[in-house]
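>>> need a structure here:
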Amino acid sequence: MEHAPGGPGDQTPPQPQSTPVCYRHPGRETGIRCIRCERPICGDCMVSASVGFQCPECVRGGSGTGHAPAANRPRTLAGGAVAADPHLFTKILIGINVAVFIAVQAHSSLLNDLVLIGRWPPAPFAPQEGVAQGDWYRMVSSMFAHQEYWHIGFNMLSLWFLGGPLEAALGRARYLALYLVSGLAGSALTYLLADPSQATLGASGAIFGLFGATAALVRRLNADMRPVIALLVINLILTFGWANIAWQAHIGGLVAGVVVGFAMLHVPRERRTLVQYGSCALVLVVVVGLTLLRTAQLT
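You can find the predicted model right below:
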């Protein structure tokens, strides 16, 4: 064993630990942290939560060593309130999509008023309708409209499997903001780049936003990213390889979901509310800007 040079009074400076140790068992290295107080915990200390794990003191609601949250009310990973039913908003969103689908099946003419279309019919024919003519609501209504059974089936299954864990991790308000902002980003990019006379519809933009936020969640939990990346790659291959798919909505929603997801899950607790909702506001500003730009081009 070698010693650092110097006299008897010299001391070797402590080396930083490469892996955190459990705050209750200092001899045990761990890569898991409590989702509430963010202290490292070992396998014997971690208590399963709706998403991730909590330490025993946070489960009991105590203040512990002073690093636990000051409020006793349980919080989600992103700082939202823990709800009795952590999947309620996911169920509501699925219900809205299904209700609109049933209405469209019963009255097929309704679909014409819901789809996202820039301008129809093409100039110089009149009268015209579409987002460029003031039908701004189509940016939202198209997010809940489906025509084919396979389309709504695939989207609702994706919403259930992706939305549930995200709602539990973010809390209801943040989860709903993520969903709507991602869907609007998809609509805006479609409106900007797609043929203005091409009608588009579906929740895919919002769903891809959930994909992006799921990647942020998996990264936050230090879990294996490979399954999420593989699933996302498969969906992107289908996006660009399958005819009649609005790839613009998928890409717009995905980018918005990554931005908002990382802002909600990877910021310091001291200013996370400002950053979380600030990121949503920033994406909305971009959405409005792109929409105004495209409207100016078409009018």
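>>> CA only for contacts and neighbour counts going forward, please
Noted.
>>> Going along the chain, name the strands of the stretch 51-200 of the chain.
53-54 (DSSP state E, counting those that start in this stretch).
>>> biggest helix in the protein, by residue count?
The residue-count maximum for a helix in the chain (DSSP state H) belongs to helix 272-298.
>>> List the buried residues for that helix?
Using 16 or more other C-alpha atoms under 10 Å as the test for burial, helix 272-298 gives 272-273, 275-277, 279-280, 282-284, 287, 290-291, 294-295.
>>> Against which helices or strands is that helix packed?
helix 172-193, helix 247-265 (3 or more C-alpha pairs under 8 Å, 6 or more residues apart in numbering; DSSP states H and E).
>>> could you give the angle of the shortest one to helix 172-193?
Put simply, helix 247-265 runs at 150 degrees to helix 172-193, going by axes from the mean of the first three to the mean of the last three C-alpha atoms, to 10 degrees.
>>> if we look at helix 247-265, which residues are touching it?
Helix 247-265 is contacted from outside by 77-78, 170, 174, 178, 181-190, 193-194, 204-217, 220, 239-240, 272, 275-276, 279-280, 283, using C-alpha atoms under 8 Å, 6 or more residues apart in numbering.
>>> contacting residues for the most centrally placed residue in the chain?
For the chain, residue 213 is the residue whose C-alpha lies nearest the centre (C-alpha atoms, centre = their mean; 3.3 Å). The contact partners of residue 213, by C-alpha under 8 Å, 6+ apart, come to 166, 257, 258, 259, 260, 261, 262.
>>> wait, which of the helices and strands packed on helix 272-298 is closest to residue 53?
Closest of these to residue 53 is helix 247-265, at 15.1 Å (criterion: C-alpha to C-alpha).
>>> buried sites along the closest one?
With the criterion 16+ other C-alpha under 10 Å, helix 247-265 contains buried residues 247-265.
>>> for stretch 88-99, same thing?
89, 90, 91, 93, 94, 97, 98.
>>> Please apply the same query to stretch 134-146.
Buried, per 16+ other C-alpha under 10 Å, within stretch 134-146: 135, 138, 139, 140, 141, 142, 143, 144, 145, 146.
>>> one more to put side by side:
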Amino acid sequence: MEQAQAPQCYRHPGVETGIRCTRCERPICTDCMVDASVGFQCPDCVRNGSGTGHAPSANQPRTVAGGRITGGDPQLITKIIIAVNLAVFFAVLAVPQLDDRLSLVGLAYDPQLGEVVGIADGEWYRLLTSAFLHQAIWHIGFNMLGVWWLGGPLEAALGRARYLALYLLSALAGSALTYLIAAQNQPSLGASGAVFGLLGATVVLVRRLKYDMRPVMALLVLNLVLTFFWEGIAWQAHIGGLIAGAVIAYGMVGGSRERRAVMQWGACGLVLALSLVTVVVRTVALS
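Below is the predicted model:
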């Protein structure tokens, strides 16, 4: 006889639970349930005023990663990231010298600027500023489509702060690996490291929620094929971002509720530390 499947939390598909809201009777997991005078209530019933006597924090439903779900645009950070990338793109069109000042380069003499430039010369800001630069309209177009398609669902699932940390740390890790492996005078730019971080996080999240893995795995394989067979792509940034995004996402959604904070801080700290160590090692080697 086939065993009956346990109900799943209506806010966290894939999370099985035996708890139901005493008001609407929808299944809720331990992350969503709010103490009531009798039993538990879901965040929606509490927010809509169905319950009484709750703590102030009861009106704050949480994401699968434990982040608070705030009001307003659920894709606010994603839209800001896209807007910043577009603003930088048009700024470089107006002032081309910005490209030489902000792109990722290890150590090189720039004839246009008439000086030695690069991360090894103390310009560490290039590790992040390069992730907001793009060469052409098709370049920024593809990357921003990736941010829009992958970023929106991730922002909703992780919460704004965690999502922003994922994006920036993936960009940093991609730049750090590029700095370590690529030629010291080879310039690199683009948000692809961050986008691959979002892709790696999506794979982890889809697996965590027990959704169909085939579409996201097909997307991953396609992007990896393009990474290694399309001429002129900085594969180091793609691989660095992909690994960082997967590690951070696992830390954010992979642990139990009791260990969640430790795993989230630990995953972000690990990626940050390894990125900084990589930069230091490469800088010493170029000194």
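>>> Show me the buried residues of stretch 88-99 of the first structure that map onto helices.
89, 90, 91, 93, 94, 97, 98.
>>> The fifth one matches what in the second structure?
Under the alignment by TM-score structural alignment, residue 94 of the first structure pairs with residue 82 in the second structure.
>>> Contacts only, for its match.
Contacts of residue 82 of the second structure by C-alpha under 8 Å, 6+ apart are 144, 147, 148.
>>> So of the contacts of residue 213 of the first structure, which two are at opposite extremes in space?
Most distant of the contacts of residue 213 of the first structure, by C-alpha to C-alpha, are 166 and 259, 14.7 Å apart.
>>> Could you export the buried residues of stretch 134-146 of the first structure as CSV, including distance to residue 117 of the first structure?
As requested, those are exported to CSV (distance: C-alpha to C-alpha, whole Å):
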residue, distance to residue 117 of the first structure
135, 9
138, 8
139, 9
140, 12
141, 11
142, 9
143, 12
144, 14
145, 13
146, 14
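>>> Let me see the ranges of the helices in the stretch 51-200 of the first structure.
56-60, 88-106, 138-141, 149-170, 172-193 (DSSP state H, counting those that start in this stretch).
>>> Next, the angle helix 88-106 makes with the last one.
This points to helix 172-193 of the first structure. 40 degrees.
>>> Show me what counts as buried in helix 172-193 of the first structure.
172, 174-192.
>>> Show me what secondary structure element comes after that helix.
Helices and strands here follow DSSP states H and E; after helix 172-193 of the first structure, the next one along the chain is helix 204-220.
>>> against the second structure, where does the helix or strand that that next one is followed by fall?
Downstream of helix 204-220 of the first structure, the next assigned helix or strand under DSSP H and E is helix 226-241. Matched against the second structure by TM-score structural alignment, helix 226-241 of the first structure falls on residues 214-229.
>>> ok, average deviation of stretch 163-176 of the second structure from the first structure?
Its aligned residues in the first structure lie a mean 0.4 Å from stretch 163-176 of the second structure after superposition (mean C-alpha distance after the TM-score superposition for the first structure).
>>> who's in contact with that stretch?
77, 104, 127-128, 131, 154-155, 191-198, 236-242, 244-245, 248-249, 268, 271-272, 275-276, 278-279.
>>> So which of the buried residues of helix 272-298 of the first structure is the closest to residue 233 of the first structure?
residue 283 (23.8 Å).
>>> Now the aligned partner of the closest one in the second structure: closest residue in space that isn't a chain neighbour?
Aligned by TM-score structural alignment, residue 283 of the first structure pairs with residue 271 of the second structure. In space, and not counting its chain neighbours, residue 271 of the second structure is closest to residue 244: 6.2 Å by C-alpha to C-alpha, 6 or more residues apart in numbering.
>>> Show me what the one you found aligns to in the first structure.
Checking TM-score structural alignment: residue 244 of the second structure goes with residue 256.
>>> With residue 103 of the second structure instead?
Match for residue 103 of the second structure (TM-score structural alignment): residue 115.
>>> since we're on that match, how many residues are nearby?
24 (other C-alpha atoms under 10 Å).
>>> pretty sure it is touching residue 200, no?
Yes. Proximity of residue 115 of the first structure to residue 200 meets the contact threshold set by C-alpha atoms under 8 Å, at 5.7 Å.
>>> Which one of the helices of the stretch 51-200 of the first structure lies nearest to residue 128 of the first structure?
helix 138-141 (14.3 Å).
>>> The longest helix of the first structure vs the second structure, average offset?
Mean deviation for helix 272-298 of the first structure: 0.7 Å (mean C-alpha distance after the TM-score superposition for the first structure).
>>> Run the chain-centre distance for that helix.
16 Å (C-alpha atoms, centre = their mean, to the nearest Å).
>>> can you check stretch 250-270 of the first structure too?
6 Å.
>>> for stretch 221-228 of the second structure, same thing?
19 Å.
>>> before we move on, what about stretch 54-63 of the first structure?
27 Å.
>>> Give me the neighbour count for residue 162 of the first structure.
Neighbours around residue 162 of the first structure, by other C-alpha under 10 Å: 19.
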